[in-house]
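> below are the sequence and a predicted model; questions follow.
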Amino acid sequence: MEADCLFCKMVCGAIPVTLVCQNDAAIVIRDIAPKAPVHMLVIPKRHAKDMISWSVEAQSDEWGKVMDLSSQAAKDENIVENGFRIVINTGIDGGQTVGHLHLHLLGGRAFSWPPG
């Protein structure tokens, strides 16, 4: 945990959140500025600044649990049938605004390509 990290504070309960679901690797909450009818954040409990800082090879079991939770949240929100999008912003040019790796889980409408 990083003492000055907004998402670490959410994960440890210092900042109250309404959990959609969680497991031992991550929490899922609703985004406070949704960009789709369903917009949730999947936040790993272990702090990593971004995808570059996260060693997927060394933490594959943990990453699998993050992805399993993402799938479960999509099922629980009934967005699986028509599809959904998972976005991981990394760095300033990638649109990352909080320095803690997190996934945006979006659904409930059609998305275009390429994004943004």
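Ah, there it is.
> contacts and neighbour counts: CA atoms only from here.
Noted.
> who touches the longest helix that the chain contains?
When the chain is scanned for its longest helix (criterion: DSSP state H), the result is helix 60-76. Defining contact as C-alpha atoms under 8 Å, 6 or more residues apart in numbering, one finds that helix 60-76 is touched by 20-26, 28, 42, 44, 56, 80, 84, 105.
> show me which residues of it are buried.
By 16 or more other C-alpha atoms under 10 Å, the buried positions in helix 60-76 come out as 62-63, 65-67, 69-71, 73-74.
> cool, and stretch 87-98?
Buried-residue list, stretch 87-98, by 16+ other C-alpha under 10 Å: 88-90, 96, 98.
> A further structure is provided below for comparison with the first:
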Amino acid sequence: MAATYDPNNIFARILRGEIPCRKVFENEHALAFNDINPQTPTHILVIPKGAYVDMDDFTAKASDAEVAGLFKAVGEVARQAGVVENGYRTLSNCGRDAHQEVPHLHIHIFAGRDLGGMIGRAK
């Protein structure tokens, strides 16, 4: 069963201006900002402005314009951050087994060093 959207999650509060962020990009449907606990030299979060729990919720309920706006934002942020040439990784955790920490869809952009291979093989 999917999680319920919590309107008081940290990203909802950032969107409402209750918590500051270091914004790097914004369009009609998305906001991007530097992660407060970066895991790589470049670690940016891109979030939709709508109230979506995770990728499943977003792809089931978001309008075509919202979907396009979010994914265009990811590409634009990567280009503006100058990480396209050497490469970057995007990640969006969805649900319990993926260890999603905030119940608002967010896409991580990791870059700035060799990120290694994918996750380990299934057992």
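Received the coordinates, thanks. Worth saying up front: this structure is predicted, and the values here are computed from it rather than measured.
> list the contacts for the equivalent of Gly108 of structure 1 over in structure 2?
In structure 2, Gly108 of structure 1 lines up with Gly112, judged by TM-score structural alignment. Contacts for Gly112 of structure 2 (C-alpha under 8 Å, 6+ apart) come out as 40-42, 83, 86, 88.
> what do you get if the cut-off is 7 Å, keeping everything else the same?
Taking C-alpha atoms under 7 Å, 6 or more residues apart in numbering, we find Gly112 of structure 2 in contact with 40-42.
> any of these buried? List them.
Applying 16+ other C-alpha under 10 Å to the contacts of Gly112 of structure 2 flags Thr42 as buried.
> residues contacting Glu85 of structure 2?
Here Glu85 of structure 2 is in contact with no residues (criterion: C-alpha under 7 Å, 6+ apart).
> corresponding residue for it in structure 1?
Aligned partner of Glu85 of structure 2 by TM-score structural alignment: Glu81.
> export the buried residues of stretch 87-98 of structure 1 as JSON lines, with columns for distance to Asp4 of structure 1 and secondary structure.
Conversion of the buried residues of stretch 87-98 of structure 1 to JSON lines gives the following (distance: C-alpha to C-alpha, whole Å; DSSP: H, G, I helix; E, B strand; the rest coil):
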{"residue": "Ile88", "distance to Asp4 of structure 1": "21", "secondary structure": "coil"}
{"residue": "Asn89", "distance to Asp4 of structure 1": "20", "secondary structure": "coil"}
{"residue": "Thr90", "distance to Asp4 of structure 1": "19", "secondary structure": "coil"}
{"residue": "Gln96", "distance to Asp4 of structure 1": "17", "secondary structure": "coil"}
{"residue": "Val98", "distance to Asp4 of structure 1": "11", "secondary structure": "coil"}
